[in-house]
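A.B. asks: how would this look folded up:
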Amino acid sequence: MLSAPSRRVITSTSILEPGQSWFSKTTKPPSPPVVTVVTRVVRKPAPPKPPVSSSPASKPSAPASVASSSSLSSLSPESSPDASQKKRKQANASLKDSVASSAAKKRRVDDKPSITLTKAPTKKPKKKTPNDDDDYGRVRSKPSVHIPEQVFRYSRSRSTTAFDQNDAPRERKTWSDEDGAVGDGLITSESVIKGLMGSYKAYFRNPRDLSDKSFEPHPTDYPFVDLEYPNDNASERFMLLEPKDKDHYNPIMCLEQSLHTIVQHYLTPEQKLLFGTLPEESLLSPGRSTSSQSFSSPPCSQSSTSTSATDSSSSLTSLSTESSPSRGSPSPSANLLRTLNRAIHLRDGPLFVSTMKRINELMQSLKHPESTTNPLRAVPRSWSKTGIPQKVMLRIIEETYQRCIGPHVAELRRYSAFSSEVYGELTPYLVSEILRETGITDNPSKCGEGKLFLDLGSGVGNVVLQAALQSGCRAFGVEIMEHPARLAGVQLEQMKMRCRMWGVDMGEVELVRGDMTACPRLDELISQADVLLVNNFVFKEELNNALRSKFLDLKEGAMVVSLKPFAPPSNNQRLTERNIDDIAVAIFDVASRPYHSGTVSWSSGSGNYYLHRVDREGYRESRMQFERAQSAGRRRTATRKL
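C.D. replies: Here you go, the predicted model:
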């Protein structure tokens, strides 16, 4: 009997990097004796994960900005801006190092020579059958195995709100320490109509003297009334004319809306009785609430004012049969607000003027009692926990816009088509919703003081000013176009005066003119931003790419709001070998929110805006899951080949 062939055992040692797997396949040995290779695998310990900085970024100091119309003085440093930016760069560098390390490991695995395990065949090869040959006698080849690209779908189960929803309620300064004496710099309703006298016509008449021309337009002798505002020494003059175009600014309706807002939010129930009944309390149809009208249309469109005028006039029809004081001399017990509405409905000029005179006298008596200080001025202090009422905020925004921007809307629409400098606005309703969604004003009991809001491409400053007024946050805007940037500076100064007249306080605002991709002041503030808004609806891809690189400096948890997404929404986002290394996109946890028709100026339709939350830790976890899925896929592929 022949002896069995001798066997030699060869032991080799191979070092595997973390994440590598052992693959083997069997080939036919060239000749006996059989050589069995036993491989001992020694795994290197995985390197420790790079540390992730979870502490919030420090707040840098705010250097003076020559181009700004107001400085962010509250940006007092807890640490230097260089330290904050250094932390951000270290976090991004660690991500890049992780990406580079993974890529290097993959290359090492691919470059290593394969080790073949061989053994004696135990089965005889299968005999070829006729079915294995085609009609021409050629052997059919087995189909090749197609290995699809590994795709990993993921959704970060994290909140898309930048700020902790469980923060303790925090009060903000809602009141002004200054009186309402704003000087000659205020742009009043009267001054606006003076510059546009040719586009206005008479609204009132004297029903007892049809030859009376005192209510007709005139360069100097025009009809007017004053309105007392809540703060000391605060009043404004309104011209009693109506626009020839119903969509233009209507001073009579503006006066009535401001008066109603003062009565509703600054007076006690006992004081309200002295003025009478507000229309929304008794005349509005059932189911129609005033809150739904607060953000009914953008301030750039005066159609909301005209609609209000129509509603007021139609609702007053039922008053024509009611008892009323004698024309021109309302009695002390008269319902002054109803009388004023009746005068508007009947176009009775003398009745309107005399009623407004009585209202102003009553308002002055409330503002200047003999024994105490102005109680109306103290009312905004009670809003420190709840925030400025929405209707008060809206009136300040609309009054400012109508006087500063309204006369220049036609000029703002002159821009280069198909460029990144197309002018467009978000309405106050949409801005208010964005501020809630991002957490700056997510709860009435919370405020935005201490938070920083940035607007890239701020236009005339509407969003920046509303953010500062609504939440008390610090706000910064940069705009490249000269005309909108100039109007933004005017609107900022006028809103400060308006806030003083209403006795309220707004957050600090800084507006600069410049290119958002090369603005030194923006580079200083972006690492401290809590919310960054960019209306990139018509931005070119080159500009969007330039902004993506800037977003790497945002702190963890910061929010980017845009009209076009910088990364796919998280429920549709996929990690593949093509985009896994794109940190500027992958660090975002993205959610979409709908906006309704009439909330943007460039379209009457609806659409979506996008919330991007910086989530570097979530990206690390998702990348680890992706790599594990890739590794498992490679093992399954190797097994199939065996």
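
A.B. asks: When you work out contacts or count neighbours from here on, use the C-alpha atoms and nothing else.
C.D. replies: OK.

A.B. asks: Tell me the helices and strands packed up against the host helix or strand of residue 510.
C.D. replies: Using DSSP states H and E, residue 510 sits within strand 509-513. Packing partners of strand 509-513 (3 or more Cα pairs under 8 Å, 6 or more residues apart in numbering; DSSP states H and E): helix 462-471, strand 474-479, helix 482-502.

A.B. asks: Would you do the same for the sequence below? I want to compare the two.
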Amino acid sequence: MPSMPTTEGRPSFDNMKKRKAPLKMATKTVTITSAPRLVPRLSSSAPISRSIPISESPKPTSNGHSRTTSKPRKSSTPISGSSRQGSKEPVQRIKKDQQSRTKQSSPARYTPLESDKSEGEDDGVDKPRKRTRLEPEKEIDEKRKVRDVQAFSQDDDGGFHMIHAYDIANNKPDEHGRTKYEAFFTALNVEEEECPTIELQYPTSLQAEKYQLVKPTDAADFRPIGEIQENIKFMAAYYLDSASAEKVHSEYGSGIVQKLLSHAKAGKNGKVGHQSQFVELVNQFNALLAEKRRDGTIARKVDQMRRVDLPLVNHIIKNQIYARTVSPRVNLVRQYEGFSDNVYGELLPKFLNKIFEETRLRSDQVFVDLGSGVGNCVLQAALETGCESWGCEMMKNCHALADLQATEFAARCRLWGIKPGRIRLIHGDFLENREIREVLKRADVVLINNQAFTAKLNNSLTQVILDLKEGCQIVSLKPFRSPTHQIKTTNVNDPINVLQVTEKDRFSAMVSWTDDSGYWYLQRKDGRELQAFMERHGGFEKC
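C.D. replies: Below is the predicted model of the structure:
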């Protein structure tokens, strides 16, 4: 073999590169088999069938639960859908349960309706997928009578007080000389009026609601155009027969709602003449609703209900009542004593709905909320289940807002033709107030949002347990009896021994002060375990 040329006694690098074999690329074929897609089974026990889908309602995800496609959730109470004021202080009290970052809710923010987003908004946010959770089938309350017969009666002439959308959304200057609303349709024909006021009918004929066709200068505020469209969709879904509902919200895009949306978009983009067409479509819907009211369709549809579905409950309480009463005065709920038992924070509608289902709260039962805040839980229980619903709140400002909500609640239920359970909101200390202590003796479900309560107050509440009737269920965010608690001779006289406790998961978006998951506790007064212990140990004196 000839010798390799060298440079100063070493092999030439260039010649080495020439002699190097070329690199070979290895390939490997991999077959990927996709897993079958899981489709959640829908419950067949729904109390009513809706004629059309409600686009405002949360869209189902792959896990069978819902999530919205609106902007990232900052809170969940309105100003026609804005969020409830939450406090970070409860989170600071339970550091062991809240390791991740929490978010501060803002009660003055608006949760956009689907119709609002379609006017040009796009959040562009992909929400994380969640694991599948199986939901228990809803129990039907055969005793529940949803329709308010008097509201459908010709004897009721309608003249009751209500807060119209016009009252909170108009182009008049406020007390500071600021104009918070401006004309929605700006490109007008000569004969068109700027910022006209129109009326929208409801399922009953009692009275219509006034709306001014304006838009907020702050996108977080209440939007009358969006609520008009949502009202119409809910009425079509729950109050009209299928053929009529198709005229209102057609899957082929030719319904009244779709046309309203089209004219709103065109008007927002500065195209001329669409205001008059928008108004005409609202009048067409009013005429259709009046016809279906006269022929008895609406009354028959309401008679088929055995509970009020959560989307409709949400719309009435959160998007209408709260937006007209609490949101304009939301600064009042911020006035509380920090790190006290009066820290303000709320359980959100989805969580309350879960609680009502787990406790099987019925129309012939009694619900009590100790520390009821502005009254949302009390109103939702009465509207959703028809039960007798009580609340007690010590904070003066919160109770004043609760009273405003209670008044508007009565008006809204009449407009929608729904008969809720009786509600009673008390201002006072629930440990001292005689009226609330008496009603607790016959309560079936007691809600105590004790997340931020001091240890002293939680301990005092254990004495209240002794007054509850056997079988009463207590819902709390902190347990009164730990799931690991055992009855012993040294603690036999502790009131918590008469409770049976179950720890349950609380998922995200269920409370106002954080999006983090956690736990809640369902406790039932049941003295059988204590009685058995006493019998085994010679009969200790029962506390």
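
A.B. asks: thinking again about what came up before, where in the second structure does the strand holding residue 510 of the first structure fall?
C.D. replies: Under TM-score structural alignment, strand 509-513 of the first structure corresponds to residues 423-427 of the second structure.

A.B. asks: tell me the centre residue of the second structure?
C.D. replies: Nearest residue to the geometric centre of the second structure (Cα atoms, centre = their mean): residue 349, 3.4 Å.

A.B. asks: how close does stretch 398-405 of the second structure sit to the first structure?
C.D. replies: Following the fit onto the first structure, the mean deviation recorded for stretch 398-405 of the second structure is 1.3 Å by mean Cα distance after the TM-score superposition for the first structure.

A.B. asks: Give me the contacts around that stretch.
C.D. replies: Here stretch 398-405 of the second structure makes contact (Cα atoms under 8 Å, 6 or more residues apart in numbering) with 321-322, 325-326, 332-333, 373-376, 393, 425-427.

A.B. asks: Over to stretch 490-504 of the second structure?
C.D. replies: 462-463, 465-466, 479-483, 487, 519-530, 540-543.

A.B. asks: let's go with 7 Å and repeat that
C.D. replies: 462-463, 466, 480-481, 483, 487, 519-527, 530, 542-543 (Cα atoms under 7 Å, 6 or more residues apart in numbering).

A.B. asks: quick one on the thing from earlier: now the contacts of stretch 398-405 of the second structure: which count as buried?
C.D. replies: Using 16 or more other Cα atoms under 10 Å as the burial test, these include 321-322, 325-326, 333, 373-376, 393, 425-427 as buried.

A.B. asks: Could I get those in a markdown table, plus columns for distance to residue 307 of the second structure?
C.D. replies: Listed next are these as a markdown table, based on distance: Cα to Cα, whole Å:
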| residue | distance to residue 307 of the second structure |
| --- | --- |
| 321 | 19 |
| 322 | 21 |
| 325 | 25 |
| 326 | 26 |
| 333 | 31 |
| 373 | 25 |
| 374 | 23 |
| 375 | 20 |
| 376 | 18 |
| 393 | 27 |
| 425 | 22 |
| 426 | 26 |
| 427 | 29 |
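
A.B. asks: what's the closest of those residues to residue 168 of the second structure?
C.D. replies: Nearest to residue 168 of the second structure among those is residue 325, at 9.3 Å by Cα to Cα.

A.B. asks: residues in contact with the equivalent of that closest one over in the first structure?
C.D. replies: Under the alignment (TM-score structural alignment), residue 325 of the second structure pairs with residue 404 of the first structure. Going by Cα under 7 Å, 6+ apart, residue 404 of the first structure touches residue 491.

A.B. asks: Which part of the first structure matches stretch 461-468 of the second structure?
C.D. replies: Under TM-score structural alignment, the match for stretch 461-468 of the second structure is residues 547-554.

A.B. asks: tell me how far that stretch is from the chain's mean position?
C.D. replies: 17 Å (Cα atoms, centre = their mean, to the nearest Å).

A.B. asks: List the buried residues for that stretch?
C.D. replies: Within stretch 547-554 of the first structure, judged by 16+ other Cα under 10 Å, the buried ones are 547, 550-554.

A.B. asks: just stretch 364-380 of the second structure next, same as before
C.D. replies: By neighbour count on 16+ other Cα under 10 Å, the buried set for stretch 364-380 of the second structure is 365-380.

A.B. asks: which one of the helices and strands packed on strand 509-513 of the first structure lies closest to residue 626 of the first structure?
C.D. replies: strand 474-479 (38.3 Å).
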